[in-house]
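Chemist: okay, structure incoming, though there's no sequence with it:
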């Protein structure tokens, strides 16, 4: 089953944990807030299977639970 993700920028505290765990998935905007660079944080790009472990680590390490795991595209 494909997995999608989005970062809730309203709760992100710019700690850098997600980018450290999964740099191929997450990046930071000019304010330091995380976003999914695979799809510009729209929740429409599938997380590649080879990045599944990194993605799981990012979710686990996010102190504010801002990373949302989705079973279908957000749009």
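Modeler: Cool, the structure landed. Values in this document were obtained by computation on a predicted structure and should not be read as measured data.

Chemist: okay, CA-based contacts and neighbour counts for the rest of this
Modeler: OK.

Chemist: which residues of the protein fall in helices?
Modeler: Using DSSP state H, the helices of the chain run over residues 17-21, 52-61.

Chemist: report the buried residues of the shortest one.
Modeler: Read it as helix 17-21. Buried residues in helix 17-21, counting neighbours by 16 or more other CA atoms under 10 Å, are found at 17-19, 21.

Chemist: who touches that helix?
Modeler: For helix 17-21, contacts defined as CA atoms under 8 Å, 6 or more residues apart in numbering pick out 25-28, 34, 54-55, 57-59, 61-62.

Chemist: okay, now the one to match up with it:
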């Protein structure tokens, strides 16, 4: 399972990083980023929750 963030559309709310810090973090330049190559099995559910909770729908988990 992989996660990506369309950083151009990110509004920097930090919700994804607070829901699933194992996969998402706020980048040094502002927008959020997925910082792992593969979503750990233990974080798959919270990664999907972060995707579903994103207010601007810029997260993809597949």
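Modeler: That came in fine, so what should we check first? Note that this is a predicted model, so its numbers are computed, not measured.

Chemist: can you calculate the TM-score here?
Modeler: After superposition, the two chains reach a TM-score of 0.88 (TM-score structural alignment, normalised by the length of the second structure), with 62 aligned residues with a CA RMSD of 1.1 Å.

Chemist: before we move on, back to that, TSV please, covering the helices of the first structure and showing distance to residue 4 of the first structure.
Modeler: Formatted as TSV, those follow (distance: least, CA to CA, whole Å):
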stretch	distance to residue 4 of the first structure
helix 17-21	15
helix 52-61	10
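
Chemist: residue in the first structure paired with residue 60 of the second structure?
Modeler: Aligned by TM-score structural alignment, residue 60 of the second structure pairs with residue 68 of the first structure.

Chemist: whoops, I mixed them up, residue 12 of the second structure
Modeler: By TM-score structural alignment, residue 12 of the second structure lines up with residue 14.

Chemist: give me the neighbour count for that match.
Modeler: Other residues lying near residue 14 of the first structure total 16 when counted by other CA atoms under 10 Å.
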